[in-house]
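Asker: sequence plus predicted model, see below.
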Amino acid sequence: MSSCHRCGAATPTGRFCAECGAPVAASPAAGPGSASPRDASAGRTARVLPWVVGALFVVLLAAGGALLVLREGPEEPAAVDVPRGGAGRDPDRAPTSAPSPSASPGEETAPTPTGDPVEVAAAASITVPATAPSSVDVADGSTTSYDDTRLVDGDPTTCWRTSGDAGGSEIVLDLAEPVALSRVGLVNGYAKTATDPRGTTYDWYSLNRRVLAVEWVLDDGTTLRQDLGESRELQTLDAGGAVTSSVRLRIVAVSAPGDGLDAKDYTALSEVSLLGAPVAAG
């Protein structure tokens, strides 16, 4: 029995409704195109299934990633280079600065002067080339010698001299102690005049050879060149305070002898001066 499609009354299987007289439609037979409740349910399942599968795939993918992370564990710290024979640096320890060179144990400091510069040549031990023989003083007939002590006696009217041209030879002065050498100098010829009993005056500076250029060589190899003029006075050169215990005076250039019968073929030096201050070792 079915219900009336107009009034909803239950109607027998007739052609018209007993209540409102509306024609009763026959129940449609299940044909090939109609879907049963089971088919409808299957359709809904088919439509929903891809979404369920997709969701499950996402869940599985996330779970797999988490499992991979758990399996790998935390990232290892970067390796620290360790010097041979020593431990690695503690990252929590504050860095320390390296000691300054002046603080190194056992290191010596440079010597420093202990006073004002003084003349130190007079106390030096002197080595010279061959010395010329003694002569007779024309003024009074006394014997005049030319040994190395004449270089440092403080008297420019005495001299050390050697025969001929002394260019290339050296005079060595070994000092009594190391000094900071501030100035060097010399009188570059025989700075003496003499008058004989007849009234003839002899200028031994111009009659002997004069030294025109020298080099002062110190212990550390420092070489100071000095070019000299035609002067009977002490000619000096700044030595810069270099510390040395010896001085080599190298004769670089020498003049020709003077003119006339009284000219002397000797290279002469009247005085050598070395101003220096003693030093204290560090």
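Answerer: Sure thing, it's come through.

Asker: only C-alpha atoms for contact and neighbour calcs from this point on.
Answerer: OK.

Asker: what about the strands in the stretch 51-200 of the chain?
Answerer: If DSSP state E, counting those that start in this stretch is used as the criterion, the strands of the stretch 51-200 of the chain fall at 112-113, 118-119, 125-127, 135-136, 143-144, 160-163, 170-187, 193-195.

Asker: next, format the ones you listed as CSV and append distance to R47 and mean neighbour count.
Answerer: CSV is the format used below for the strands of the stretch 51-200 of the chain (distance: least, Cα to Cα, whole Å; neighbours: other Cα atoms under 10 Å):
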stretch, distance to R47, mean neighbour count
strand 112-113, 103, 18
strand 118-119, 117, 16
strand 125-127, 121, 15
strand 135-136, 141, 12
strand 143-144, 139, 12
strand 160-163, 129, 22
strand 170-187, 107, 20
strand 193-195, 138, 14
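
Asker: quick one: which of these is nearest A268?
Answerer: Smallest distance to A268 across those (Cα to Cα): 4.2 Å, for strand 160-163.

Asker: residues in contact with that closest one?
Answerer: The contact list for strand 160-163 (Cα atoms under 8 Å, 6 or more residues apart in numbering) reads 129-132, 146-151, 265-270.

Asker: hmm, back to that, could the strands of the stretch 51-200 of the chain be laid out in TSV, adding distance to T236?
Answerer: Shown next, in TSV, are the strands of the stretch 51-200 of the chain (distance: least, Cα to Cα, whole Å):
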stretch	distance to T236
strand 112-113	21
strand 118-119	13
strand 125-127	19
strand 135-136	29
strand 143-144	27
strand 160-163	18
strand 170-187	4
strand 193-195	23
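
Asker: let's bring in a second model and compare:
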Amino acid sequence: MVQRVPDEYFRARAAESDDVGPQQPPRWMPQSSAVRSVAPGRVREGVAWRPLVVTLVLAVAISFVLGRAFLFPPIPRVQPPQPTTAPSATVTPTALPRSTPEQAASVVRVVTATGACLEDTGEPVVSALVDGDASTIWRCPGDGAGEAIDFGFGRKVQLIGVRLVNGNTAWPDRYLAERQITRIRWTFPDGSFFEQGLAVNGRGPQEVRFPPVRTNGARLEVVSATPPGEEGERVDAVSISLLEFLGPS
């Protein structure tokens, strides 16, 4: 026996149409588009400007560094020379000789004394100079410059000094009135000489010492004198009241 399917199974439903097939499920769509929108100001003619600027800055910096390293190497700084301290010279003080008592002296005898005043008065005054008596004087008129006397000892003697009294002490009223010698020169036969300065207004003996000289004679010459203490021709003169040569005792 043949069974048939009821016809109602093949009738069209009210919600269906002949030209519309059964509803298909919707296709899957991505949640967002794969294309990202870009703001118009960020793209200019198709090239991004920020990476380009960074690249240029790096290129300039690298060029500067390489140029300094190869084309313009750093100039080494020369240190100024340090001053060297020279060794200081050590000065060794020279030992000074110890002071010793003044050598004792004795009077050397004069054998001859010659010499006239430039204005010769005819008076034998030279012998009075070496007689050892301060009350007798050698005296010449004028300022005394150039007056000279030669002394002889009769043999070789050793001299270490001279002693004299300057001025006219034989006539007490004439000492301050007349001239007084301020400098004399002593000359010896070998050509050596020295000058002796004399104090004025001192009636006592004046003594000068010098290195030992061995000689048989000496010459005295007046170099300068003071002006007279008073006016008048009678006080215009130079005088020595006493003269002694000294030798070692």
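Answerer: Arrived safely, thanks for sending. Values in this document were obtained by computation on a predicted structure and should not be read as measured data.

Asker: can you pull the TM-score for these?
Answerer: The TM-score (TM-score structural alignment, normalised by the length of the second structure) is 0.52; 144 aligned residues with a Cα RMSD of 2.4 Å.

Asker: ok so, going back, out of the strands of the stretch 51-200 of the first structure, which comes closest to A256 of the first structure?
Answerer: Short answer: strand 160-163, nearest of the strands of the stretch 51-200 of the first structure by Cα to Cα, at 12.2 Å.

Asker: whereabouts in the second structure does the closest one align?
Answerer: Following TM-score structural alignment, the aligned partner range for strand 160-163 of the first structure in the second structure is 138-141.

Asker: mean deviation, that stretch versus the first structure?
Answerer: Following the fit onto the first structure, the mean deviation recorded for stretch 138-141 of the second structure is 1.1 Å by mean Cα distance after the TM-score superposition for the first structure.

Asker: all helices of the second structure, in order?
Answerer: 49-66, 126-129 (DSSP state H).

Asker: winner for burial among these?
Answerer: Most buried of those by mean neighbour count (mean count of other Cα atoms under 10 Å) is helix 126-129; its value is a mean of 19.

Asker: what does that one correspond to over in the first structure?
Answerer: Going by TM-score structural alignment: helix 126-129 of the second structure matches residues 148-151.

Asker: repeat that for stretch 154-166 of the second structure.
Answerer: Under TM-score structural alignment, the match for stretch 154-166 of the second structure is residues 176-188.

Asker: hang on, the earlier thing: quick one: closest of the helices of the second structure to G142 of the second structure.
Answerer: G142 of the second structure lies closest to helix 126-129 among the helices of the second structure, at 16.7 Å (Cα to Cα).

Asker: how big is the offset of the closest one relative to the first structure?
Answerer: Per aligned residue, helix 126-129 of the second structure averages 0.9 Å (mean Cα distance after the TM-score superposition for the first structure).

Asker: and that helix, what does it pack onto?
Answerer: strand 112-114, strand 138-141, strand 237-248 (3 or more Cα pairs under 8 Å, 6 or more residues apart in numbering; DSSP states H and E).

Asker: got the buried residues for stretch 234-242 of the second structure?
Answerer: Within stretch 234-242 of the second structure, the residues that qualify as buried are V235, D236, A237, V238, S239, I240, S241, L242, counting by 16 or more other Cα atoms under 10 Å.

Asker: A199 of the second structure and I184 of the second structure, how far apart?
Answerer: Using Cα to Cα, to the nearest Å, one obtains 11 Å as the distance from A199 of the second structure to I184 of the second structure.

Asker: neighbour count winner among the two?
Answerer: Per other Cα atoms under 10 Å, whichever of A199 of the second structure and I184 has more neighbours is I184, with 20 against 13.

Asker: residue in the first structure matching that one?
Answerer: Checking TM-score structural alignment: I184 of the second structure goes with V214.

Asker: am I right that that match is in contact with I251?
Answerer: Yes. Here V214 of the first structure reaches I251: they are 4.6 Å apart, a contact under Cα atoms under 8 Å.

Asker: how many residues are close by P37 of the first structure?
Answerer: 9.

Asker: ok, the residue lying closest to G142 of the second structure once chain neighbours are set aside to S192 of the second structure distance?
Answerer: Closest residue to G142 of the second structure apart from its sequence neighbours, by Cα to Cα, 6 or more residues apart in numbering: A237 at 4.8 Å. Going from A237 of the second structure to S192 of the second structure by Cα to Cα gives 29 Å.

Asker: now do R219 of the second structure
Answerer: Taking Cα to Cα, one finds R219 of the second structure at 11 Å from S192 of the second structure.

Asker: so between those two, which is more surrounded?
Answerer: R219 (18 against 9).

Asker: quick check: the more buried one touching I149?
Answerer: Yes. Assessed by Cα under 8 Å, R219 of the second structure is found in contact with I149 at 5.8 Å.

Asker: T169 of the second structure: what's it in contact with?
Answerer: Applying Cα under 8 Å, 6+ apart to T169 of the second structure gives the contacts A134, S135, I137, Y175, R203, S241.
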